[in-house]
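Student: sequence-free structure coming up:
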């Protein structure tokens, strides 16, 4: 794993080094720090779901979630929005991810070899990005900016370039599939449980009615989503390894992405699941439907018009 994510990754660092890196990385991921991120992520599902509904085509919720989640993370971490750069970073991250459990032999054509080459490209790209930020050529209010602000602090209160790069790679790889899989299961279970879907829709419509049309969601809106946020958090539920120093750093960011997506989906669309096959992917380390949960959208206003006629 260290070869893929880096020896200074929060996933690999040991004892005191892990405590220091985790502490410095955690501040930009607090719910308060994510308040500016909410407006950025809110635009993504609105535009993308609208295009898919207008096309009338079926699409995989898992694939949609992975692409949206990855683009959202790149925006939040480094303010990367250029599509060609996003797709190159995504391709390299996929190769690095696949190399984590691959046999470590540097032979051209092997999974491990491709992963190491991809990691080298990511390191070069991120190193150039950090250099431009430090020289003042670029500036953005994001995770990287928050981390680089510590350059004037004491040595134990700042991260060097290798620590920043290793953990950027770690965050992009760790968060890409997990959040998308959770979104996929949400859509599947909401489709199968219409009473829950109705209660969630009522809550989300109430939030939407209290906002001027066309305005973005805010962190306060997300905090008021009591049914969507807390329904799965039953008291005394057992979550193995769900707390302590190894708690997921990006947990709050994942919640923001899922809540924003669910709000925009359920307040604007009905959907039909096009493949009910419950079989799972065999080689995935996270439970995922083999079909990816393909759905077809219909805008609520169109569905209402069809019903009235």
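Tutor: All right, it came through fine. Computed from a predicted model, the values in this text were never measured in an experiment. Residues are numbered from 1 along each chain as shown.
Student: C-alpha only now, for contacts and for neighbours.
Tutor: Fine.
Student: tally of neighbours for residue 6?
Tutor: Residue 6 has 20 neighbouring residues, counting by other C-alpha atoms under 10 Å.
Student: now swap in residue 47 and tell me
Tutor: Counted by other C-alpha under 10 Å, the residues lying close to residue 47 total 10.
Student: Surely it forms part of a strand?
Tutor: No: Residue 47: not assigned to a strand; according to DSSP: H, G, I helix; E, B strand; the rest coil it is helix.
Student: Residue 41 versus that one, what's the distance?
Tutor: Note on residue 47: its distance to residue 41, by C-alpha to C-alpha, to the nearest Å, is 11 Å.
Student: and if you look at residue 253?
Tutor: With distances defined as C-alpha to C-alpha, the gap from residue 253 to residue 41 amounts to 10 Å.
Student: Just after the helix or strand encompassing residue 3, pick out the following helix or strand.
Tutor: Secondary-structure assignment from DSSP states H and E places residue 3 in helix 2-5. On the C-terminal side of helix 2-5, the closest following helix or strand by DSSP H and E is helix 15-26.
Student: now the longest helix belonging to the chain, how far from the centre of its chain.
Tutor: When the chain is parsed with DSSP state H, its longest helix is helix 161-192. Mean C-alpha position of helix 161-192 versus that of the full chain (C-alpha atoms, centre = their mean, to the nearest Å) differs by 4 Å.
Student: Return the distance of the most centrally placed residue in the chain relative to residue 254.
Tutor: The central residue of the chain, meaning the one whose C-alpha is nearest the mean C-alpha position (C-alpha atoms, centre = their mean), is residue 69 at 3.6 Å. In this view, residue 69 and residue 254 are 8 Å apart by C-alpha to C-alpha.
Student: anything in contact with each of those two?
Tutor: Among the neighbours of residue 69, those also in contact with residue 254 (C-alpha atoms under 8 Å, 6 or more residues apart in numbering) are 175, 179.
Student: Show residues contacting whatever helix or strand residue 303 lives in.
Tutor: In the assignment (DSSP H and E), residue 303 maps to helix 300-308. Outside of helix 300-308, the residues that reach it under the criterion C-alpha under 8 Å, 6+ apart are 267, 268, 269, 270.
Student: what about versus this one:
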């Protein structure tokens, strides 16, 4: 060893010694910072919890929860039981605070003082795009929402009801009698076709099939570790996003050049509206903003709605009294609408009990289990200091299943909504300025599906397992809810 040091020379030895010393100094400084941070965060006015290992925090535990049959929310549930309604952790190098009270939800989602803005973990933001409503800053979100909200008008929803009903009738006719159906698979197909028809007038063909496959890759990559290696789920999701953006870019180009047949869909109305803004000298949406938000609406309209429909079918199949009550309502409505080919928006207003079934399904399933917000300035919530740069998360599932908020919260009881809910206790679509734009559309799709299913089939749930699909951002059944259907 001594001879080796002589061979490399004194200058090399000094160089290596300096490198080692520099590395030790760096590690010591990082350790000192970490100790200072831990000391500071043990104060009584800082949320309880554990920040885990240096740099990676509790990311390993978070990923382990994803790989378990209980789903990623189990990571939050376990810590909520340990620390209470407010706790901190560290995921992917970012301090995360979870809060599960209606008071916290009001402060954060109302955001009256502009202290918070929406923020998702890095993998989600890169997959849906930084021009998406999901990731936009407060001012950018206000601009985007102002452009998009008019496209979710009553007329648009009325048209969707007819189109969606037509799809449902066609799909249910193909189920036959006495067979087994995987509800989630069927719901994903129907909702994807409905969204693509409404947004882009895509109804069939290779372009639609490839788009559906790529959207599936993006959804599966949402919770993946953000490694850009060719064999990783995240990398495959990014590649799928590139192909989706290319497809949307081509469609927009064809529309602008007048090469597509005349259409009256979401994209066309948006392009016409933006041309009007341009002629008036106002800021117009860029193609990147349009593309990112078309992708966002496809994912939200397909994945969350299909998941909610699946949970609803499961809950009804397991609660006979509720099923009997809603079936009576829907068969009565069928008598009134039997001369119509398809349902109308007015018909949906004749479904008061079904609307409560939808709401109760959304409460119990909590398809979107939490809402993340970036802290823009130091503030205090529930007696705890929240620091600028942290992410605070409203724990929706915990609020929805809180026995102090809902009596017997684990029982499926639509009649609980006979009375008005406590403010900020029902958060399926969020609250405040960032309430889901497609809220009324999603409810309409669930009601149409419910009516056609109840008046066409009776069914039996074949798998009562409530395990969550481990790679799904939105809570959905890993079994897909297989049911045995019998035509009425």
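Tutor: On my side now, so go ahead. A quick note: this is a predicted structure, and the numbers were derived from the prediction, not measured.
Student: ok so, going back, pull out the buried positions in the helix holding residue 303 of the first structure.
Tutor: Buried residues in helix 300-308 of the first structure, counting neighbours by 16 or more other C-alpha atoms under 10 Å, are absent.
Student: Tell me how far that helix lies from the chain's centre.
Tutor: Between the mean C-alpha point of helix 300-308 of the first structure and the mean C-alpha point of its chain there is a distance of 32 Å (C-alpha atoms, centre = their mean).
Student: quick one, strands of the second structure?
Tutor: Under the criterion DSSP state E, the second structure carries strands at the ranges 86-91, 94-99, 116-118, 180-182, 370-375, 379-381, 384-386, 391-395, 457-461, 482-487.
Student: tell me the contacts of the residue nearest to residue 1 of the first structure when sequence neighbours are not counted?
Tutor: Closest residue to residue 1 of the first structure apart from its sequence neighbours, by C-alpha to C-alpha, 6 or more residues apart in numbering: residue 100 at 5.1 Å. If a contact means C-alpha under 8 Å, 6+ apart, then residue 100 of the first structure has 1, 3, 4, 5, 112 as its contacts.
Student: Residue 100 of the first structure maps to what in the second structure?
Tutor: Following TM-score structural alignment, the counterpart assigned to residue 100 of the first structure within the second structure is residue 222.
Student: what stretch of the second structure does the longest helix of the first structure fall on?
Tutor: Residues 287-318 of the second structure are matched to helix 161-192 of the first structure when aligned by TM-score structural alignment.
Student: Which positions in the matching stretch come out as buried?
Tutor: 287-317.
Student: same deal with stretch 258-275 of the first structure?
Tutor: In stretch 258-275 of the first structure, residues buried by neighbour count (16+ other C-alpha under 10 Å) are 258-271, 273.
Student: distance of the closest residue to residue 235 of the second structure other than its chain neighbours from residue 236 of the second structure?
Tutor: Taking C-alpha to C-alpha, 6+ apart as the measure, residue 235 of the second structure lies nearest to residue 228, with 4.9 Å between them; neighbours along the chain are not counted. From residue 228 of the second structure over to residue 236 of the second structure the distance is 9 Å, taken as C-alpha to C-alpha.
Student: got it, and residue 165 of the second structure?
Tutor: Residue 165 of the second structure sits 34 Å away from residue 236 of the second structure when distances are taken as C-alpha to C-alpha.
Student: So for the two, which sits in the more crowded spot?
Tutor: Counted by other C-alpha under 10 Å, residue 165 of the second structure and residue 236 do not tie: residue 165 has more neighbours, with 22 against 19.
Student: Just to check, the more buried one is in contact with residue 450?
Tutor: No: under the criterion of C-alpha atoms under 8 Å, residue 165 of the second structure lies out of contact with residue 450, with a separation of 10.5 Å.
Student: sorry, back to before: could you check how far the helix holding residue 3 of the first structure is from the centre of its chain?
Tutor: Here the centre of helix 2-5 of the first structure is set off from its chain's centre by 21 Å, with C-alpha atoms, centre = their mean.
Student: Please apply the same query to stretch 28-38 of the second structure.
Tutor: With C-alpha atoms, centre = their mean as the basis, stretch 28-38 of the second structure stands 36 Å off its chain's centre.
Student: now swap in stretch 148-166 of the second structure and tell me
Tutor: Remark: stretch 148-166 of the second structure is offset 21 Å from the chain centroid, using C-alpha atoms, centre = their mean.
Student: what does stretch 469-486 of the second structure give?
Tutor: 16 Å.
Student: go on, stretch 231-244 of the second structure?
Tutor: Taking mean C-alpha positions (C-alpha atoms, centre = their mean), stretch 231-244 of the second structure and its chain are 18 Å apart.
Student: Please identify the buried residues of it?
Tutor: 233, 234, 235, 236, 237, 238, 239, 240, 241, 243, 244.
Student: So what does the last one match up with in the first structure?
Tutor: For residue 244 of the second structure, the aligned position in the first structure is residue 122, judged by TM-score structural alignment.
Student: contacting residues around stretch 75-85 of the first structure?
Tutor: 37, 40, 71, 74, 86, 140, 141, 142, 143, 144, 168.
Student: quick one: which of the residues you listed is nearest to residue 233 of the first structure?
Tutor: In terms of C-alpha to C-alpha, no member of those lies closer to residue 233 of the first structure than residue 37, at 23.9 Å.
Student: OK, contacts around the aligned residue in the second structure for the closest one?
Tutor: Alignment of residue 37 of the first structure against the second structure is given by TM-score structural alignment, with residue 160 as its counterpart. Contacts of residue 160 of the second structure were listed using C-alpha under 8 Å, 6+ apart, and they are 194, 198, 441.
Student: export the buried residues of stretch 231-244 of the second structure to TSV and tack on distance to residue 133 of the second structure?
Tutor: Shown next, in TSV, are these (distance: C-alpha to C-alpha, whole Å):
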residue	distance to residue 133 of the second structure
233	24
234	21
235	23
236	23
237	19
238	19
239	21
240	20
241	16
243	20
244	17
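Student: Taking these, tell me the two that lie furthest apart.
Tutor: Using C-alpha to C-alpha, those span at most 16.4 Å, a distance reached by 233 and 244.
Student: quick one, which of the strands of the second structure is nearest to residue 354 of the second structure?
Tutor: Among the strands of the second structure, the nearest to residue 354 of the second structure by C-alpha to C-alpha is strand 457-461 (16.3 Å).
Student: From the contact counts, what lies against the closest one?
Tutor: Counting contacts by 3 or more C-alpha pairs under 8 Å, 6 or more residues apart in numbering; DSSP states H and E, the secondary-structure elements packed against strand 457-461 of the second structure are helix 305-317, strand 482-487.
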